[in-house]
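A.B. asks: only the shape, not the letters, is given here:
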């Protein structure tokens, strides 16, 4: 009898029992085979997977390098900040989680949803920040509800602390989250989405020095992503220490002296080119960017007509006005056109080919020599001398002093200004040069444009006998252990050659501006130090008729049409140490608007060091 026949003779209940037993045996065999595969064949792989299911490798942010002034005062540091983040893979119900966090953190749900979406750029193992720089109270509130918040982490991270607020904002710059385009560039190789990097100025240009080396920590978490314990850690290394040439006290004095006015001021060491102070107003608080600037705050900065984001020290271009007259006088003396004894009569007007060019003093200055022309800022004297000199020789002399070209500011953004010539006008406008344009250029008007830093470099060269110095901003860089990595020195771009008598005549005239009766810059006079200076007023629009100017004197001219006020100076006159250039936008008169700011800077510089110690 065959097997089929025997199977058929078995009762149906017995047949079902045998089938069930066989099925169980097969299943058991398959389970045994799977267990053998997991525990013997692929033990290491699955052990690793199991470990990863309960551990997380978190990165530790490295503190950026601190920034100090020349005397070791901290300007930019770091402070601990509480951040609420989330591990996305540990979240089962995103909507419910974000709604709960919105109520706990008092943040709009839409904001949290956008940050979640932005976090899709991040590596899966990296926490997505949902709230930056939260208060301790909110952080503790989140920790108290951690059971309800699977995957949510409370982290302490270093954030930039700008101790001087907006005072040195244009010099220091700010941080921002790295963009997709930056991640694709070679400059940011090795960075990850979510990293914060320097965006402008020092923070950007010295990113490689300032950034630290990230650390790591391996932590154990439960099934809801809650941190249980730290398994191991590799500490982060801070960035390098950057020491600037800036003097903190001088910077503060310049910043406070500006008040609510717009413009720029810069002070440099006439022997080294070190930038001692540089202020651009209005300014902004870099801390806005450190915590993530809100869209309305960013829009307000962009739309502000006074341009708070622009570093006007190097990017603001203004007609230098009468601060340019020393260059004209020197060039004229070198060419034998004018010396200290040449006298030109000023009756308030200068006629050329039917055109009328007026002096700022309507009644005129009468017979005027070089010293008087500088002291009282007589326009007619310079009209005549500049016309005889010619635009090309005038342009060449100005370029020797650093006008019309970048002077070498070590950070991006420097403008070159304009020092016109016949060739320049032909190339730019395809037009010939006219004599009347030379007349305007002779008092720093017309096409002539300069930055405040260029004027400071020019003034330093006037003070030190013709050494044009490259401005220095970085004194030195040390690693976090104090080892020297970089140090700057004096860089003389060129030596301008003029006779000793020519330099002396210019100094005499500039000293008279500040220290003699009828000097236009007497407001900048100091009791303890002899200051040499020059006022300047640069027109924003064309000069008007006598009747319209009468209205201007009554203060009826709109702010945007008022002339800029300028003042350049150095001191002590006999042994110069510091040069200062100030531009007050629409300040109208150099002596009354820009002069007091320069005086404040000089007073702070020459103050008794003991006074500074007592104030601290």
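C.D. replies: That came through fine. Bear in mind that the values here come from a model prediction, so they are computed numbers and not experimental data.

A.B. asks: going forward, measure contacts between C-alpha atoms and count neighbours the same way
C.D. replies: Fine.

A.B. asks: not counting its neighbours along the chain, what's nearest residue 207?
C.D. replies: Nearest-residue entry for residue 207: residue 198, 6.0 Å, with adjacent residues in sequence omitted and distances by CA to CA, 6 or more residues apart in numbering.

A.B. asks: surely the one you found touches residue 182?
C.D. replies: No. Checked against CA atoms under 8 Å, the pair residue 198 and residue 182 is beyond contact range at 11.2 Å.

A.B. asks: next up, a structure to set beside the first:
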């Protein structure tokens, strides 16, 4: 059928319109593409250039050098040692087992190390270096380097690891570091990217733990170029980050070593030495101790079992964590409380028949025959229990507790050591809260001689003694400076107690060590310019009175001594606790005297500082000590302050 002219014109018009619409759409799409291309190439060029660069450049974290720890004289207590290691790259080694077998012909490898390395190699990409062994000697590294052509894929490497040059002397104070674990990450509220670095070392105990953030520093960054497979092609840049802060402690290494060595002659003991003028802790000793380096390098199962199953508890920081009945060392607090309450003067006396009768119960004095008529000085000199039983009935536990807390008993001191204990200074409110019962008069009598519910740490006893000696509310200080900036001395203001009462108690303590009838007379100092004022203590760990020689070690009495010297111009206070050591006069006082003499002389004390009849015995004792007298020079590094 022929199309009419009208039909043809209509078709042309229709096709023309459609062509124009289609052309317009095509032009719009082309314009949109052009606009988008311009936006991406011009306006967003920097953004896409960065994205492309990130596909080529990887950023890896670099662990900074950990801050170092020094004693008050700049001797290194914790440092960073070079850690020589041997690494392998699987794709370069080819036959891994053969390569390791060849390596074993040159250096000795532990089977456990090799098995661990083989497992790690299977988990990692073939081009990622895996450590076969670390903590190697320079000789081993040199041997591997010389034989490198025969050891494809195996190369020596070097990093940093923590080292404690004085080994066990500061294990409880400085503590130790270890690789960050999943448990650490779960309990730490810390988003520091350093914690994501495999085997990154963080503080686990002691100062290392309490100042971990400050010591670990700030992460650095390594920029590397990688190919499409992720293989490292070259290093583009390196930012080493910020080294951790350096800490200087108040402790003195020679005194610390002597204290540890002197305590080690016993079985289980602790001691604290404190400068009464500024609160500096000069020694915090524990026996037995342990080598913290074993934890850093990976302690073996047998070594760890030996530590945890040892009944003398070498892992415990007894000096700040151990809470013991203070025994008769607490009697100064009762005397001070009675005088402060106006219920005792130096002229007041009590008669001691060997016991105090309370209802149908007798509270015995340690001397069953009694001490006769006793005044304040004699009560301390001979440690008469009945005298303090009588005082306790007069003044009550609340007044005793109030005074004891002024001297640091029952106070948890804010020190950067693990598990610092507050001990227990009970009163009527405390027993209601702890045991839902009322305080009894018999409880006061037990507390008056440092038994019953009263518990104190060697640190608290040292603080108590320092406050008695100085008359100030001095606080213990362990951190001397941070990056060269001195930390302030706290608590130098006078105690809110009568000066004359302090003088009377000090006089009684002097008599303990320097009167022929004093319980610590045998542990006196022969040099009149260095005389000790002190107090012995013996605390029971069982209710039935039996001779110590007739029971196992763990059921024997604790031996205690507190003291300060010189008496006329106090410089140092000391507390010593010998666990299950028996009598304080026999087991603890001689140790305290030796430690004080070392502190006063700054070195091993001369024999003429001791009574003539004891000098041979002292020389024999010193001959048994494991002392490090040769401390080489140490560099504290630059301060950023």
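C.D. replies: Right, received. Where do you want to start? The model shown is predicted, which means the values in this text are computed figures rather than measured ones.

A.B. asks: if we can go back for a sec, OK, contacts around the residue nearest to residue 207 of the first structure?
C.D. replies: Applying CA atoms under 8 Å, 6 or more residues apart in numbering, one finds that residue 198 of the first structure lies in contact with 173, 174, 175, 176, 204, 205, 207.

A.B. asks: of these, which is the nearest to residue 472 of the first structure?
C.D. replies: Using CA to CA, residue 205 is the member of the contacts of residue 198 of the first structure that sits closest to residue 472 of the first structure, with 14.4 Å.

A.B. asks: quick check: the aligned residue for the closest one in the second structure?
C.D. replies: The alignment partner of residue 205 of the first structure in the second structure, by TM-score structural alignment, is residue 210.

A.B. asks: the longest strand seen in the second structure maps to which residues in the first structure?
C.D. replies: Ranked by residue count, the top strand of the second structure under DSSP state E comes out as strand 76-88. Using TM-score structural alignment, strand 76-88 of the second structure lines up with residues 74-86 of the first structure.

A.B. asks: now that stretch: how far from the chain's centre is it?
C.D. replies: Taking CA atoms, centre = their mean, to the nearest Å, the mean C-alpha location of stretch 74-86 of the first structure is offset from the chain mean by 20 Å.

A.B. asks: average offset of that stretch relative to the second structure?
C.D. replies: Following the fit onto the second structure, the mean deviation recorded for stretch 74-86 of the first structure is 2.3 Å by mean CA distance after the TM-score superposition for the first structure.

A.B. asks: list the buried residues of that stretch.
C.D. replies: Neighbour counts using 16 or more other CA atoms under 10 Å place 74, 75, 76, 77, 78, 81, 82, 83, 84, 85, 86 of stretch 74-86 of the first structure among the buried residues.

A.B. asks: who's in contact with the spatially closest residue to residue 515 of the second structure that is not a sequence neighbour?
C.D. replies: The shortest distance from residue 515 of the second structure to any residue that is not its chain neighbour, by CA to CA, 6+ apart, is 6.2 Å, and that residue is residue 521. For residue 521 of the second structure, the contacting residues are 512, 513, 514, 515, by CA under 8 Å, 6+ apart.

A.B. asks: tell me how far the counterpart of residue 521 of the second structure in the first structure lies from residue 195 of the first structure.
C.D. replies: Aligned counterpart of residue 521 of the second structure in the first structure: residue 522 (TM-score structural alignment). Between residue 522 of the first structure and residue 195 of the first structure the computed distance is 53 Å (CA to CA, to the nearest Å).

A.B. asks: how many neighbours does residue 348 of the first structure have?
C.D. replies: The number of residues packed around residue 348 of the first structure, counting by other CA atoms under 10 Å, is 18.

A.B. asks: point me to the helix or strand that includes the aligned residue in the second structure for residue 439 of the first structure.
C.D. replies: Under the alignment (TM-score structural alignment), residue 439 of the first structure pairs with residue 445 of the second structure. In this structure, residue 445 of the second structure sits in helix 441-448 according to DSSP states H and E.
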